[in-house]
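Enquirer: Pasting the sequence and the predicted coordinates here, then a few questions.
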Amino acid sequence: MSTLRADVAIIGAGIGGMCAGALLSRAGRKVLVLEKSPLPGGRYTSVQYKGFTIPTASWMLLYGTSDPVYLTLEEIGAPPIEMRAPGTPVARYRINGRIYDWPPKGALRYLMEKAAGDPEEANRVMGALAQAMAHPPTESISFRDWLLRSTRNEAIHGIFQAQIATWCGMNAHDLPAREFIRALLSFRGRDTFRIPRNGLKDIIDALGAAVRAGGGEILTRTKATGIMVEKGIARGVTALRGSEAITIEARMVVSNIGPKKTVELAGREHFGEAYLRQAAEMRPAVGMDYLFITDRPLLDFPGTLYTTDTIRKEGWSVPTLMWPEHAPAGKHLLHAFAVPENIDSYDPVREYRILLQDLHTVFPDFEGAGGKLLLRRNFCGEWPCTRARQGQDMSHRTPIENLYNVGDGVKPPGWIVGAGAAQSGRIVAQEIIEALG
């Protein structure tokens, strides 16, 4: 058994752990990142698959130059990464068989007027939203039930369902109303999304370079087997690197593998009943992800088409309109994301059949464009959209001194998906920098 020493040991090289590691390294702390997979990045990177550049899960810097990931790159002094934004329109909505652009201003009101055909109904919903943004609901009510107080128009409900599915991996009848309001507020004043030239791998490579520049390491194919705790204080991590057992003595430990796994590694006896109960009740956000190959692009803009009149309310995009290099010459990617009606119990095969019905509704010339399936994925279990559904995230702090969680099980309120995971890493890095002095 070999022993390594570091100021901070980070378990998991997802975006939360990598942002924390890069910032800590920049601050002069020695960081060791343990990653059980062959490559860092987790669900926030890109890989090559049959000649295509595809994401492992996340596609983009959601908030563009306002994104926590982008801000981290600036703070560590990373070399510029070439990124592209979708331009205008950033999105379109299919409502009752017609396509409408998402305008730069007054978008929700405009779309609801088109959906309802009644400005007064749109005004009523907008008034309720404005009030909720000023005073987010505190009661336990789903967003769908909250919206039903203002409208029963299913086309209007479809607008919000499409957003909730693609942003949160949930349904309007599952998502607490206050959490959707928080998510809406998080987009205020933000930039539009960005996609790097080589996908999110460019981001992970830059963060990894910062860790190594500070004297740290990223140990891939290294699985954490335990978190060492003495008298209520985290002292380091035990791990297996191949067949070799290693011990990492560290002043601080950061876990990027979710609160449940953190408890398993540290031992339940170190956590109070309330913490254990909250971790046990955490449920993942899920979704079905589909990539199709076509001979020509089936959309004429590089943003997202939200469908409100299909069986599932989906988000569709053609990422190769932004970066043609992500596909072989003469080919394009068509991406779709959908959420099952029951996110706790569903049949992926049935969901794929439903998706194909929706595909042919939205793109009747799919076969004529040479369309065929490249890959379909079910984000659930150990590889979910996010480890915690919106509203179920836990604190980044744990009952064990010097042990923190980062990632998509501890997203700060209002933050969603990868941006929320990155923001948790930024928060923890700052707390550790202040604690270590």
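Expert: Cool, got the structure.
Enquirer: hey, let's count contacts and neighbours off CA atoms from now on
Expert: Noted.
Enquirer: can you count the residues close to residue 376?
Expert: 16 (other C-alpha atoms under 10 Å).
Enquirer: swap in the one 3 residues further on?
Expert: Counted with other C-alpha under 10 Å, residues neighbouring residue 379 total 19.
Enquirer: what do you get for residue 68?
Expert: Around residue 68 there are 23 residues (other C-alpha under 10 Å).
Enquirer: can you pull the contacts of it?
Expert: By C-alpha atoms under 8 Å, 6 or more residues apart in numbering, the contact set of residue 68 is 419, 422-423, 426.
Enquirer: Out of those residues, the closest to residue 375 would be?
Expert: Nearest to residue 375 among those, counting by C-alpha to C-alpha, is residue 419 at 24.9 Å.
Enquirer: name the element the closest one belongs to?
Expert: helix 417-436 (DSSP states H and E).
Enquirer: ok, now residue 239?
Expert: strand 233-241.
Enquirer: What lies in contact with that strand?
Expert: Residues contacting strand 233-241 (C-alpha under 8 Å, 6+ apart): 9, 221-229, 245-253, 400-403.
Enquirer: Just the buried ones from the residues you listed, in ChimeraX syntax?
Expert: Remark: buried members of those, expressed as a ChimeraX selection using 16 or more other C-alpha atoms under 10 Å:
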select :9,221,222,223,224,225,226,227,228,229,245,246,247,248,249,250,251,252,253,400,401,402,403
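Enquirer: For the contacts of residue 68, which entry has the maximal number of neighbours?
Expert: Top of the contacts of residue 68 by neighbour count (other C-alpha under 10 Å): residue 422, with 30 neighbours.
Enquirer: and it, how far is that from residue 204?
Expert: 12 Å (C-alpha to C-alpha, to the nearest Å).
Enquirer: Against that first model, consider the following:
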Amino acid sequence: MFDPRTIAVVGASRAKGKLGQAVTALLKSNGYSGTIIPVNPSGGEIEGLPAVRSLEEINGPIDVVVLATPVSVALDALETCTRLDVKVVVGVTSGFSEAGGDGNENEIRLRRVMQDAPFRLVGPNCEGVVRPASNLQLTFSPMFNDLRSGPVAMISQSGALGGLMALRLGERGVGINAIVSSGNETDLTAADLLDYLGNNPQTRVVLCYVEELRNGRRFAEAAQRLTQAGKHVVAVKGGRSRAGSRAVQSHTGAMAGDDRVISAVFRETGIIRARESVAAIDAVTALAAGRRPAGNRVGIISVTGGLGVEMTDLAESAGFEVPVLDETTQTALSRYVPFYGSVTNPVDLTGVVLANPTFVGRCLEAVAADPGVDIAIAIITFVPDQQFIEALAEAYDGTDKPVLIVWTGSARSNASGEALRERAVPVYDSPARAASGLAALAATTGEVI
């Protein structure tokens, strides 16, 4: 599924805006190097590729079949797949249990076909599968464009939330191993995918958005194995509220379950629970860097006093220590910090660093080297010079301790953050968001707020 040689798109179309047209176009434009076979009753050529009129016209095995048609056509095609050499079917098509009414009848037929099917089904009602290392963008959504390959695997019952989280992680330089939009999970469930993706040696963190744990015991067991192996599972559980639970039923046809039970299971298995998708992104950003703190002592440097104070309050409220720095560290910092600043912790660099772009990097190096600091945080606002960012990147390279950067004024800066993105340095736009990342670094269980 993640390295297919042949993909057939049932519902491929010449009409812009059709799901099948979007799937075919994105596969091609993102550089997928395998064989793409558009399937359309009119045949001819679609997106510059020769089309077949039906799946039966394809000679040889088909690694992945994508269903992007109205539901009745999709079900007919699914039955056809049972007679062919098909490995995996990805069901983009909607109109099953999530729709109620006629959708329930469609669901019954779907399950009947899948009882003896020789292939596995992703979805239906999903956005597809993405794997940057294979240039595989098997989806109709451009939200997954231009992702880097890396250590984060993602499973999402909501395609749109999966797209949001992937986009935001990509903007921060966090690399993605694979993404599966699991949809209604008629066959393959989040538990199946967690077990498979989590055990991939390239995966360091698994990010999940789930509305129902359809195989809760297996999900918990898989998560516990991963956390015991030193990997991280971050989960957002939809349907926490009464109204949210009702919305879940109409979205993927799922029953949300008792939220208190789910929280208890997450705590017992080491899953880090995020209240919502933004907090999950912040947590994964910190964890994906792969640096583990030796303790909970935080050293903070800031170009402004107020932001340093806020970060300190948030850190201590989350159970971290912000200790006074070692005298040797304070002496080193005094070479760069004026007398009206502070070198204790948090370190107030003052605005003088704006005229001396390398100072911030040297101060970060000094704080990170302090024997009483386990995690270093650097806070900057607008940056007038690219050297500012390069100095922070060099300081990050010079330590193996976790380092978080809070950059509140990137949009007003005369500098690129590419040096930080290349290294997947955790970068946040406010102390509050950095606090979610900070909490994830120390958490083995519990909620990220």
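Expert: Alright, I've got the coordinates. Here the structure is a predicted model, which is why all the values come from computation and not from measurement.
Enquirer: Now the TM-score, please.
Expert: The TM-score (TM-score structural alignment, normalised by the length of structure 1) is 0.21; 151 aligned residues with a C-alpha RMSD of 7.1 Å.
Enquirer: So for the helix holding residue 419 of structure 1, what gets flagged as buried?
Expert: 417-429, 432.
Enquirer: Let me have those residues in TSV, extended by distance to residue 25 of structure 1.
Expert: Below are those laid out as TSV (distance: C-alpha to C-alpha, whole Å):
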residue	distance to residue 25 of structure 1
417	24
418	21
419	20
420	21
421	19
422	16
423	17
424	17
425	13
426	12
427	15
428	13
429	10
432	11
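Enquirer: Return the closest of these with respect to residue 120 of structure 1.
Expert: Nearest member of the buried residues of helix 417-436 of structure 1 to residue 120 of structure 1, counting by C-alpha to C-alpha, is residue 417, at 34.1 Å.
Enquirer: So that closest one sits against residue 165, correct?
Expert: No - using C-alpha atoms under 8 Å, residue 417 of structure 1 is not in contact with residue 165, being 11.8 Å away.
Enquirer: and residue 233 of structure 2, helix, strand or coil?
Expert: Three-state assignment for residue 233 of structure 2 (DSSP: H, G, I helix; E, B strand; the rest coil): strand.
Enquirer: wait, it sits on residue 197?
Expert: No - applying C-alpha under 8 Å, one finds residue 233 of structure 2 not in contact with residue 197, separated by 11.2 Å.
Enquirer: The two: which is more packed in?
Expert: Set residue 233 of structure 2 next to residue 197 and count neighbours by other C-alpha under 10 Å: residue 233 wins out with 29 against 22.
Enquirer: For the more buried one, give its distance to residue 153 of structure 2.
Expert: Taking C-alpha to C-alpha, one finds residue 233 of structure 2 at 10 Å from residue 153 of structure 2.
Enquirer: what do those two both touch?
Expert: Common neighbours of residue 233 of structure 2 and residue 153 (C-alpha under 8 Å, 6+ apart) are 205-207.
Enquirer: Looking at the residues you listed, which are in strands?
Expert: Secondary structure from DSSP state E places 205-207 of those in strands.
Enquirer: Can you flag the buried ones in those residues?
Expert: Neighbour counting with 16+ other C-alpha under 10 Å marks 205-207 as buried within these.
Enquirer: could you say what helices and strands the longest strand seen in structure 1 packs with?
Expert: Across structure 1, the longest stretch assigned as strand under DSSP E is strand 244-255. Judged by 3 or more C-alpha pairs under 8 Å, 6 or more residues apart in numbering; DSSP states H and E, the packing partners of strand 244-255 of structure 1 are strand 2-11, strand 233-241, strand 403-405.
Enquirer: Mean neighbour count, those: which tops it?
Expert: Ranked by mean neighbour count under mean count of other C-alpha atoms under 10 Å, these are led by strand 403-405, which reaches a mean of 27.
Enquirer: Can you name the secondary structure element that comes next after the helix or strand that contains residue 334 of structure 1?
Expert: Assessed by DSSP H and E, residue 334 of structure 1 sits inside strand 332-338. Using DSSP H and E, the next helix or strand after strand 332-338 of structure 1 towards the C-terminus is helix 348-362.
Enquirer: Tell me what angle that next one forms with strand 332-338.
Expert: Angle of helix 348-362 of structure 1 versus strand 332-338, following axes from the mean of the first three to the mean of the last three C-alpha atoms, to 10 degrees, is 120 degrees.
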